[in-house]
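turn this into a structure:
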Amino acid sequence: MSVLTTKEIMEIIPHRQPFLLIDTIEELEPGKRAVGKKCVSYNEPYFAGHFPAEPVMPGVLIVEALAQVGAVAILGCDEFKGKTAYFGAINSAKFKRKVVPGDVLMLETTMIKQKGPIGVASAKATVDGKVAVIAELTFAIG
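Sure thing, here's the model as predicted:
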């Protein structure tokens, strides 16, 4: 059973369709860690052009989905409720496998360090337990 539904996620982060890239939050430790899920559908708008003959979820959108999961985790802290988490940097992103329609993308973001409104998180996206993307994400709360 999910910890947060799509509707509850939208109460925490400002993203909306078609740019809300997570369906549910499966695990949540506010301020520390979150695990989200994205069921990748052939109906995603980006598949019309990426790539029509061989649909592949753009890697940058997987990184964005990881960031959205991290934003749910950090904005779950009382001190940051109602604020927005912005990208400060994407470090060491590595793309290990394609993500295609029908995949269930599991998105895990864990805070590594934080000083005031600036923080760094490690992020990992997997499909069937196999790593699709790993990255280190820097964020700023505004």
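
for the rest of this, base every contact and every neighbour count on C-alpha atoms.
Fine.

the helix or strand harbouring Gly88: what's the following helix or strand?
Using DSSP states H and E, Gly88 sits in strand 85-95. Heading C-terminal from strand 85-95, the first helix or strand you meet, by DSSP H and E, is strand 104-115.

could you point out which element follows that next one?
Counting by DSSP H and E, the next helix or strand C-terminal to strand 104-115 is strand 118-127.

what's that next one packed up against?
Judged by 3 or more CA pairs under 8 Å, 6 or more residues apart in numbering; DSSP states H and E, strand 118-127 is in contact with helix 59-75, strand 104-115, strand 130-141.

for the longest one, packing partners?
The one in question is helix 59-75. Partner elements for helix 59-75 (3+ CA pairs under 8 Å, 6+ apart): strand 24-29, strand 33-39, strand 85-95, strand 104-115, strand 118-127, strand 130-141.

hang on, the earlier thing: let's have the helices and strands packed on strand 118-127 in TSV, adding distance to Phe19 and mean neighbour count.
Output for the helices and strands packed on strand 118-127, formatted as TSV (distance: least, CA to CA, whole Å; neighbours: other CA atoms under 10 Å):
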stretch	distance to Phe19	mean neighbour count
helix 59-75	9	24
strand 104-115	16	20
strand 130-141	18	20
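
is it possible to get CSV of these that adds distance to Gly31?
Formatted as CSV, these follow (distance: least, CA to CA, whole Å):
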stretch, distance to Gly31
helix 59-75, 4
strand 104-115, 7
strand 130-141, 12
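
please generate a structure for the following sequence too, so the two can be compared:
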Amino acid sequence: MAATLLFPLDQIDRSHTLCDKAEIDRYLPQSGHMRMIDRVIWISELGTAAFGERIIRDDEFWVEGHIPGRPIFPGVLMIEAAAQLCSIAHTRLGRTSGFLGFTRCDDVVFRGQVVPGDHFYLLSKEVSYNVRRFVSQTQGIVNDKLVFEATITGMAI
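I've put the predicted structure just below:
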């Protein structure tokens, strides 16, 4: 996968919140410790691209054990966060309804660490879509540095 961002961020106002936690509750069944998105900042007009944020806290369930004395946000949770952003983008505009399950993850690359205190921004861009299935490229950035990327496949279940 390319090390360039999926779309330019210079026109996205990171202080804007399109979907807060209350609205995210309408689109995601995940809650509590498994909610990986704090807010959605932007979704393209057609719902084919999205930008969201997760603030990494020092009181999260994984901090004590991954890794003791040097907590690093687990890669599997980066993937889950990206999948949740994709699900929100597809359901918010009514393109898909019901539960979207994560069915596949390809081309995963971890390029940097994400630690407590970081603002972990997520990007998603649709590759293909039909009513039952979608494929999206996803990325994660911290301090405008690419730290993660993967291709996510989801399906209406």
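
what's the TM-score for these two chains?
TM-score of the superposed chains, computed with TM-score structural alignment, normalised by the length of structure 1, equals 0.95; 141 aligned residues with a CA RMSD of 1.1 Å.

before we move on, back to that, mean distance, the strand holding Gly88 of structure 1 to its aligned residues in structure 2?
Mean deviation of strand 85-95 of structure 1 relative to structure 2 after superposition (mean CA distance after the TM-score superposition for structure 1): 0.6 Å.

who touches that strand?
The contact list for strand 85-95 of structure 1, computed with CA atoms under 8 Å, 6 or more residues apart in numbering, reads 59, 67, 71, 75, 132-142.

again with stretch 73-82 of structure 1
Residues from elsewhere that reach stretch 73-82 of structure 1 (CA under 8 Å, 6+ apart): 12-13, 28-34, 83-85, 141.

report the buried members of those.
Among those, the ones that count as buried by 16 or more other CA atoms under 10 Å are Ile12, Ile13, Leu28, Pro30, Gly31, Lys32, Arg33, Ala34, Thr84, Ala85, Ile141.

still on that earlier bit, Tyr42 of structure 1 is nearest to which of the helices and strands packed on strand 118-127 of structure 1?
Among those, the nearest to Tyr42 of structure 1 by CA to CA is strand 104-115 (12.1 Å).

so how much does the closest one differ from structure 2 once superposed?
Its aligned residues in structure 2 lie a mean 0.8 Å from strand 104-115 of structure 1 after superposition (mean CA distance after the TM-score superposition for structure 1).

quick one on the thing from earlier: out of the contacts of stretch 73-82 of structure 1, the closest to Lys113 of structure 1 would be?
Lys32 (9.4 Å).

isn't the closest one right next to Thr110, touching?
Yes. At 5.9 Å, Lys32 of structure 1 counts as touching Thr110 under the criterion of CA atoms under 8 Å.

counterpart of stretch 56-69 of structure 1 in structure 2, which residues?
Mapped onto structure 2 using TM-score structural alignment, stretch 56-69 of structure 1 covers residues 72-85.

got it, and stretch 110-119 of structure 1?
Across structure 2, the stretch matching stretch 110-119 of structure 1 (TM-score structural alignment) is residues 125-134.

and the matching stretch, how far apart are its ends?
End-to-end distance for stretch 125-134 of structure 2, by CA to CA, to the nearest Å: 11 Å.

if we can go back for a sec, how about the helices and strands packed on helix 59-75 of structure 1, which one is nearest Lys7 of structure 1?
Smallest distance to Lys7 of structure 1 across the helices and strands packed on helix 59-75 of structure 1 (CA to CA): 9.0 Å, for strand 24-29.

quick one: that closest one to chain centroid distance?
Remark: strand 24-29 of structure 1 is offset 11 Å from the chain centroid, using CA atoms, centre = their mean, to the nearest Å.

now the angle from it to strand 104-115?
Strand 24-29 of structure 1 runs at 30 degrees relative to strand 104-115, counting by axes from the mean of the first three to the mean of the last three CA atoms, to 10 degrees.
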